[in-house]
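Visitor: Quick one: sequence plus predicted model below, questions after.
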Amino acid sequence: MPRIACLHTIASNVAVFDAALQETGLTGLTLHHHVRADLLTAAEREGRLTPAIAAETAALLRDLAAEADAVLLTCSTLGPAAEDAASDAAVPVLRVDAALAAEAVRQGGRVVVLCAVETTVEPTRRLFEAAARATGAEIAVEVVPRAWEAFKAGDADRYRALVARAADAARAGGAAQVALAQASMAGAAGLLPPESRPLTSPTVGLAAAIAASRAG
């Protein structure tokens, strides 16, 4: 039975990815969750993903790879560490937003990528701009004002409402596609009509990890 190890920096993302697995409809595999909130806390304190934090994250991902068929890093701020770990890990190591970026830029046009926390902006921008080179999509990365404050205060309803409002505004402003960069933002999509919902990372990222584990 394929085993997918998920490295989270937010404890609530455990439930998000368990729900995403149900949404995929795929069976015959198990998710094993590991939460390291201290890694994101350190990046927020430093204002960015430092080489030391990236190295610690990459080492942890390699350790998880030793006992899994694929590893999925679910924190966008730490995303580049997955690329470092993937170069010499025993199994596929993926960042959850890589599949999101590929899907978001697939049809070109203006793509607005929403983040909740500032430390996610630059890793996200680099990822989406790299994906956009293949399709000519125009990338705009924006932070949703006050959203992360609401999340850290435990006000999940306000967090989702602020993200949904920003996604709706991006559509109204002419975006061909809107993507929610952080897995924790996924619940906001359900607050909008199906025809205008933004793309979210948990389901597509998890599906990519499952496919990678089976391909190996």
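Guide: On my side now, so go ahead. Residues are numbered from 1 along each chain as shown.
Visitor: From here on, just use CA atoms for contacts and neighbour counts.
Guide: Noted.
Visitor: and the longest helix for this protein?
Guide: In the chain, assigned by DSSP state H, the helix with the most residues is helix 156-172.
Visitor: okay, now the one to match up with it:
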Amino acid sequence: MKTIACLHTAATNLRLFDEACPPDVTLYHHLRDDLLAEAEAAGGMTADIAARTAAALEALAEPGTDAILLTCSTLGPAAGLVCAAIPVLRVDAALAEAACRNGGPVMALCAVHTTLAPTGALFAEAAARHGATLEVRLVEGAWAAFRAGEADRYAALVAAAADAAFDGGAAVVALAQASMAPAAALCRAGTPLTSPAAGLAAVA
């Protein structure tokens, strides 16, 4: 049995990770929605936000914990600043690897503009390793729906964008933010990859 500490920045993600959790993994959830709110207000992650995110991750390295999982794609680069005796993983890194490992055309969909740069960089590295062609696209209007608490509209917008990507020739569509995962069940043109499932599979 593995014990994973998860740092989230959206309360709705706790349920998504519990639902995707393998039977041999125990999750402990920690919520820091203030960090994402600050990054949104700043237009992206700043050095100060990165340092405080790294400190929050380091604080989760308690005895009995096998790994730490950062589930926020906007704050993902902060994982590289952590000094801990256990692995600190970005959930979107596992997603990027899973999406690109077979090559071919890959579409990474993002819901919020603050994750475009870190997600794009991460997926570009994976695409280069595996010879995949990559496009990163923002789902217009999705994050406004999420912030307004319109979960059904949020999922519908993401699903429509994923279907359009499949119809447009993408071999793989990756939903780059964990909060987008419920949209996968609504897709008609293919099944997109989601970060809760990919990240927890990589840890397990």
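Guide: Sure thing, it's come through. Given the structure is predicted, the values throughout are model-derived calculations rather than measurements.
Visitor: Send over the TM-score of the superposed chains.
Guide: Their TM-score after superposition, calculated using TM-score structural alignment, normalised by the length of the second structure, is reported as 0.96; 203 aligned residues with a C-alpha RMSD of 1.2 Å.
Visitor: counterpart of the helix or strand just after the longest helix of the first structure in the second structure, which residues?
Guide: As assigned by DSSP states H and E, the chain's next helix or strand after helix 156-172 of the first structure is strand 177-180. Under TM-score structural alignment, strand 177-180 of the first structure corresponds to residues 172-175 of the second structure.
Visitor: How far does the matching stretch sit from its chain's centre?
Guide: With C-alpha atoms, centre = their mean, to the nearest Å as the basis, stretch 172-175 of the second structure stands 11 Å off its chain's centre.
Visitor: what do you get for stretch 190-200 of the first structure?
Guide: Remark: stretch 190-200 of the first structure is offset 17 Å from the chain centroid, using C-alpha atoms, centre = their mean.
Visitor: Quick one: the strands in the first structure, in order.
Guide: Shown for the first structure, the strands assigned by DSSP state E span residues 3-8, 30-35, 70-73, 93-95, 110-115, 138-143, 177-180.
Visitor: Tell me how far the corresponding residue of the first structure for Leu138 of the second structure lies from Arg125 of the first structure.
Guide: For Leu138 of the second structure, the aligned residue in the first structure is Val143 (criterion: TM-score structural alignment). Applying C-alpha to C-alpha, to the nearest Å, one obtains 12 Å for the distance of Val143 of the first structure from Arg125 of the first structure.
Visitor: and what of Thr74 of the first structure?
Guide: 16 Å.
Visitor: out of these two, which sits in the busier spot?
Guide: The residue with the greater number of neighbours, taking Thr74 of the first structure and Arg125 and applying other C-alpha atoms under 10 Å, is Thr74; the counts read 28 against 18.
Visitor: which residues does the more buried one contact?
Guide: Contact criterion C-alpha atoms under 8 Å, 6 or more residues apart in numbering gives 6-9, 95-97, 183, 202 as the residues in contact with Thr74 of the first structure.
Visitor: Using a markdown table, lay out the residues you listed together with distance to Gly108 of the first structure and neighbour count.
Guide: Formatted as a markdown table, the contacts of Thr74 of the first structure follow (distance: C-alpha to C-alpha, whole Å; neighbours: other C-alpha atoms under 10 Å):
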| residue | distance to Gly108 of the first structure | neighbour count |
| --- | --- | --- |
| Cys6 | 30 | 29 |
| Leu7 | 31 | 24 |
| His8 | 30 | 24 |
| Thr9 | 31 | 22 |
| Arg95 | 22 | 27 |
| Val96 | 21 | 30 |
| Asp97 | 17 | 29 |
| Ala183 | 23 | 24 |
| Pro202 | 22 | 28 |
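Visitor: Now stretch 20-30 of the first structure: buried residues?
Guide: Applying a neighbour-count criterion of 16 or more other C-alpha atoms under 10 Å, one finds 20-21 buried in stretch 20-30 of the first structure.
Visitor: which one in the second structure is aligned with Leu127 of the first structure?
Guide: The criterion is TM-score structural alignment: under it, Leu127 of the first structure has Leu122 as its aligned partner in the second structure.
Visitor: Roughly how far does that match sit from Ala204 of the second structure?
Guide: Distance of Leu122 of the second structure to Ala204 of the second structure, given as C-alpha to C-alpha: 21 Å.
Visitor: So between these two, which is more surrounded?
Guide: The neighbour comparison of Leu122 of the second structure against Ala204 (other C-alpha under 10 Å) goes to Leu122, with 21 against 15.
Visitor: All the helices of the second structure, residue numbers only.
Guide: Applying DSSP H to the second structure gives helices spanning 13-20, 33-42, 47-58, 91-100, 116-130, 142-147, 151-167, 195-203.
Visitor: Could you single out the most deeply buried of these?
Guide: Among the helices of the second structure, helix 91-100 has the highest mean neighbour count (mean count of other C-alpha atoms under 10 Å), at a mean of 26.
Visitor: contacting residues around Val111 of the first structure?
Guide: Each residue near Val111 of the first structure by C-alpha under 8 Å, 6+ apart is listed here: 104-105, 137-140, 175-179.
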